[in-house]
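Undergrad: return atomic coordinates for the entry below.
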Amino acid sequence: MSRFSFNSGTAKYWPLHELIDTAARRGLGGVGLWRKPVQEAGIDRVARQVRAAGLQVTSLCRGGFFPATDAATRQQRIEDNRRALDEAARLGAQTLCLVCGGLPSGSRDLAGARQMVADAIAELAPEAGDLGVVLAIEPMHPMYCSDRSVISTLRQARLLAEQFPAEQVGVLVDAYHVWWDPDRFNELALLGERIAGFQVCDWTVPLPAGVLTGRGMIGDGCIDLRRLRQAVEHSGYRGLTEVEIFNSALWQQPGEEVFDLACERYLAHVA
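TA: Modelled structure (predicted):
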């Protein structure tokens, strides 16, 4: 279990102090955190608790959402990412997860949106390096291209990350978003040290109506998670495996029950 990290988004309404205490007591290696709950609980308070528990903060979610219709809004979003980097550094987080952003309202210019993403990362990358936080580009399933991320494949993310030092920019490999990619194993091998994080959940069939909050519990879907984990580690990744599941049904269950089930399924299907 020391190779496992529990993302707080998997048990959305579970108080952070209870999650952190449970993760430490059960021998997990880390936790993944989200900005809003951390801000509500107090960044420095959460940072102290995590350190005292001996846990890693495997990711802080999220930065990104860079494309916008006007320069002023784009700059506001870059400034918010600067704040997110500072929060990540205060927490001791290894990465700031970048959900890069979709097309600006009314736009059909994919190339332009992708350039906005690249320009924003170029501005932030040196600052991330100075703070010791890796900007982790998360390629997302193509169904999210219009509204959440114009970076859809591992190859796109790799080519973008390779423009910067590895200690500044890497790639977050989320099984939900990359399992379908026919080039995933070749791309993972090429990424090597660029793999900044590895997240798991499952893809259930049929997809629920609300795809954003319909990710499956580990083992409930069709992703070969163990093989993907082995490929990520064969590429040189030495970090933790983080479970991140957005599921409205799971969110209604007690946090510790969701935690227990995730741990059980991790051992059965991933470890």
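Undergrad: all contacts plus neighbour counts: C-alpha atoms, from now on.
TA: Will do.
Undergrad: can you list contacts of stretch 261-271?
TA: Residues outside stretch 261-271 that contact it (CA atoms under 8 Å, 6 or more residues apart in numbering): 1, 4, 217, 218, 219, 225, 226, 229, 243.
Undergrad: filter these down to the ones in helices?
TA: Using DSSP state H to define helices, the subset of the contacts of stretch 261-271 located there is 225, 226, 229.
Undergrad: between the contacts of stretch 261-271, which is closest to residue 156?
TA: Closest to residue 156 out of the contacts of stretch 261-271 is residue 229 (20.5 Å), distances taken as CA to CA.
Undergrad: any idea how far residue 244 is from the closest residue to that closest one other than its chain neighbours?
TA: In this structure, residue 229 finds its nearest non-sequential neighbour in residue 270, 6.8 Å apart by CA to CA, 6 or more residues apart in numbering. As judged by CA to CA, to the nearest Å, residue 270 and residue 244 stand 13 Å apart.
Undergrad: of the two, which one has the most company?
TA: A direct count of neighbours by other CA atoms under 10 Å for residue 270 and residue 244 places residue 244 higher, at 27 against 19.
Undergrad: how close does that one sit to residue 163?
TA: With CA to CA as the criterion, residue 244 and residue 163 are 28 Å apart.
Undergrad: one more: residue 198?
TA: 21 Å.
Undergrad: next: residue 258.
TA: 39 Å.
Undergrad: more neighbours, these two?
TA: residue 258 (18 against 12).
Undergrad: how deep is the closest residue to residue 131 other than its chain neighbours tucked in, by neighbour count?
TA: Leaving out its chain neighbours, the residue that sits closest to residue 131 by CA to CA, 6+ apart is residue 89, at 6.1 Å. Applying other CA under 10 Å, we find 21 residues neighbouring residue 89.
Undergrad: element containing residue 89?
TA: When elements are assigned from DSSP states H and E, residue 89 belongs to helix 71-91.
Undergrad: so which helix or strand takes in residue 199?
TA: strand 195-200.
Undergrad: one step back: who are the neighbours in contact with the residue nearest to residue 131?
TA: 131, 132, 133.
Undergrad: what residue is smack in the middle of the protein?
TA: residue 97 (4.8 Å; CA atoms, centre = their mean).
Undergrad: can you pull the contacts of it?
TA: By CA under 8 Å, 6+ apart, the neighbours of residue 97 are 59, 60, 61, 62, 63, 64, 135, 136, 137, 138, 172.
Undergrad: following up with a second sequence; could you model it the same way so I can compare the two?
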Amino acid sequence: MSEFPFRFGVNEFTTQPWSYEEDVARYAALGVEAIEICEAKLDPQDAVRQISMAREAGLAISAVQPRIRTFFGSKMTPQPQAVEARVDAFASSLKTLAPHAEGAAFVMNTGAPLQGNMQRCLDETVHYLRRLSPLAADLGVTLAVEPLNPTSINAETAIWTIDQALDLLDAVGHKACGLCLDYWNIWQQPECEAAIRRAGSRIFVVQASDWRTPLSAMDRLIPGSGIIPLGGLLHATWEAGFRGVCTLEIFSSDVPDSLYKQDLHEVIRLSREGLGRAWYDHREKITG
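TA: Below you'll find the predicted structure:
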């Protein structure tokens, strides 16, 4: 089997039962190359030292999930409610964590439109991203807007396709603001591979897992065990020019076969194998 071309990373939501310290130590021991830090796992009084632990363990910090990562309220993080307070919280995360995570992308999405007013949500998101993108650039990091699956419309997001995200990025118009491409979220959109290629250099973050019809709002599978055509999406991402980290991001709560209750070391190992197999099988398919 050919080498998987992307560096392999793990998002800390994937190992929800582990502490931050356990994540760092166990990822490094498993040969994981990069970590996507979830601020919710950090101790606010000790975050700087904790982040330094990742680099000391040999893990690149590919991305950060801020504690508050939507400008409008969301089901996952409903408080604070006021938009300005949420923007301030996001900016605070940038100022605190970015100096210790140089080169990382801070992932965000719109949040849920108030009273279903998607246009207002998009307009204000653009407004605040125009404010925060120069700050991110000054701090040596980027912002990555993530379109979410249609199951999250009016609960977590006002955008659910790559092209909607690209329209938003065009409106922001700053090179520090790009795209977070989560295959679980976008694989069902029409002509998905072509949309990935169109995104090109604006892809800052890539996340992978696999799909079954969800049994809860937090139900993702090990790559290769579901129905997402991962091989085609991975190849389209490579053809788009992305050369960064492919990050495993799994949620698995409120389901009878939760991966959080299984051996998470094995979940990571099988996920890495599944991604490599998807890449290889698709390459063999197109080359014969």
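Undergrad: TM-score for this pair?
TA: After superposition, the two chains reach a TM-score (TM-score structural alignment, normalised by the length of structure 1) of 0.89; 263 aligned residues with a CA RMSD of 2.1 Å.
Undergrad: of the contacts of residue 97 of structure 1, which are reproduced in structure 2?
TA: Among those, the contacts conserved in structure 2 (both residues aligned by TM-score structural alignment, their matches' CA atoms under 8 Å) are 59, 60, 61, 62, 64, 135, 136, 137, 138, 172.
Undergrad: quickly find the element holding residue 63 of structure 2.
TA: strand 60-65.
Undergrad: can you list contacts of that strand?
TA: 9, 33-39, 54-55, 101, 103-108, 205, 245.
Undergrad: what range in structure 1 does that strand sit on?
TA: Counting by TM-score structural alignment, strand 60-65 of structure 2 falls onto residues 56-61 of structure 1.
Undergrad: that stretch vs structure 2, average offset?
TA: By mean CA distance after the TM-score superposition for structure 1, the fitted stretch 56-61 of structure 1 averages 1.2 Å away from its aligned residues in structure 2.
Undergrad: now that stretch, how far from the centre of its chain.
TA: 8 Å (CA atoms, centre = their mean, to the nearest Å).
Undergrad: cool, stretch 47-66 of structure 2 as well?
TA: The answer for stretch 47-66 of structure 2 is 16 Å, by CA atoms, centre = their mean.
Undergrad: those strands in the stretch 1-150 of structure 2, which residues are they?
TA: Assigned by DSSP state E, counting those that start in this stretch, the stretch 1-150 of structure 2 shows strands spanning 7-11, 34-38, 60-65, 105-108, 142-145.
Undergrad: for residue 164 of structure 2, which of those strands is the nearest?
TA: Comparing the strands of the stretch 1-150 of structure 2 by CA to CA, strand 142-145 comes nearest, at 10.4 Å.
Undergrad: run through who's touching the closest one.
TA: 103-109, 133, 136, 165, 176-180, 204-205.
Undergrad: where in structure 1 does it fall?
TA: Going by TM-score structural alignment: strand 142-145 of structure 2 matches residues 134-137.
Undergrad: check what contacts stretch 237-252 of structure 2 and list those residues.
TA: 6-14, 34-36, 62, 193, 196-201, 203-209, 218-222, 258-260, 268, 271.
Undergrad: what's that stretch aligned against in structure 1?
TA: With TM-score structural alignment as the criterion, stretch 237-252 of structure 2 aligns to 232-247.
Undergrad: which parts of that stretch are buried?
TA: For stretch 232-247 of structure 1, burial by neighbour count (16 or more other CA atoms under 10 Å) applies to 232-233, 235, 237, 239-247.
Undergrad: nearest to residue 144 of structure 1, of the residues you listed?
TA: Checking those one by one against residue 144 of structure 1 (CA to CA), the nearest turns out to be residue 246, at 14.7 Å.
Undergrad: contacting residues for the nearest residue to the closest one once chain neighbours are set aside?
TA: With sequence-adjacent residues excluded and distances taken as CA to CA, 6+ apart, residue 246 of structure 1 is closest to residue 213, at 4.7 Å. Each residue near residue 213 of structure 1 by CA under 8 Å, 6+ apart is listed here: 246, 247, 248.
Undergrad: look up how far residue 137 of structure 2 lies from the counterpart of residue 213 of structure 1 in structure 2.
TA: Here residue 213 of structure 1 is matched to residue 218 in structure 2, going by TM-score structural alignment. Applying CA to CA, the value for residue 218 of structure 2 to residue 137 of structure 2 is 32 Å.
Undergrad: what about the counterpart of residue 86 of structure 1 in structure 2, how many neighbours?
TA: The equivalent of residue 86 of structure 1 in structure 2 is residue 95 (alignment by TM-score structural alignment). By other CA under 10 Å, 14 other residues sit near residue 95 of structure 2.
Undergrad: so how much does the strand holding residue 199 of structure 1 differ from structure 2 once superposed?
TA: Mean for strand 195-200 of structure 1 is 0.4 Å (mean CA distance after the TM-score superposition for structure 1).
Undergrad: now do the contacts for residue 179 of structure 2.
TA: Applying CA under 8 Å, 6+ apart, the residues contacting residue 179 of structure 2 are 143, 144, 145, 146, 165, 166, 169, 199, 202, 203, 204, 205.
Undergrad: my read is it is in a strand, agree?
TA: Yes. Residue 179 of structure 2: assigned to a strand according to DSSP: H, G, I helix; E, B strand; the rest coil.
Undergrad: residue 96 of structure 1 -> structure 2?
TA: Checking with TM-score structural alignment, residue 96 of structure 1 has residue 106 as its match.
Undergrad: surely its match touches residue 90?
TA: No. With contact defined as CA atoms under 8 Å, residue 106 of structure 2 does not reach residue 90; the gap is 9.3 Å.
Undergrad: before we move on, back to that, nearest to residue 110 of structure 1 among the kept ones among the contacts of residue 97 of structure 1?
TA: residue 64 (16.1 Å).
Undergrad: what about that closest one, how many neighbours?
TA: 27.
Undergrad: what does residue 257 of structure 1 give?
TA: So residue 257 of structure 1, with other CA under 10 Å, has 12 neighbours.
Undergrad: that one pairs with which position in structure 2?
TA: Per TM-score structural alignment, residue 257 of structure 1 is aligned with residue 266.
Undergrad: name the residues of the host helix or strand of its match that are buried.
TA: Counting by DSSP H and E, the element that carries residue 266 of structure 2 is helix 264-287. By 16+ other CA under 10 Å, the buried positions in helix 264-287 of structure 2 come out as 264, 267-268, 270-282.
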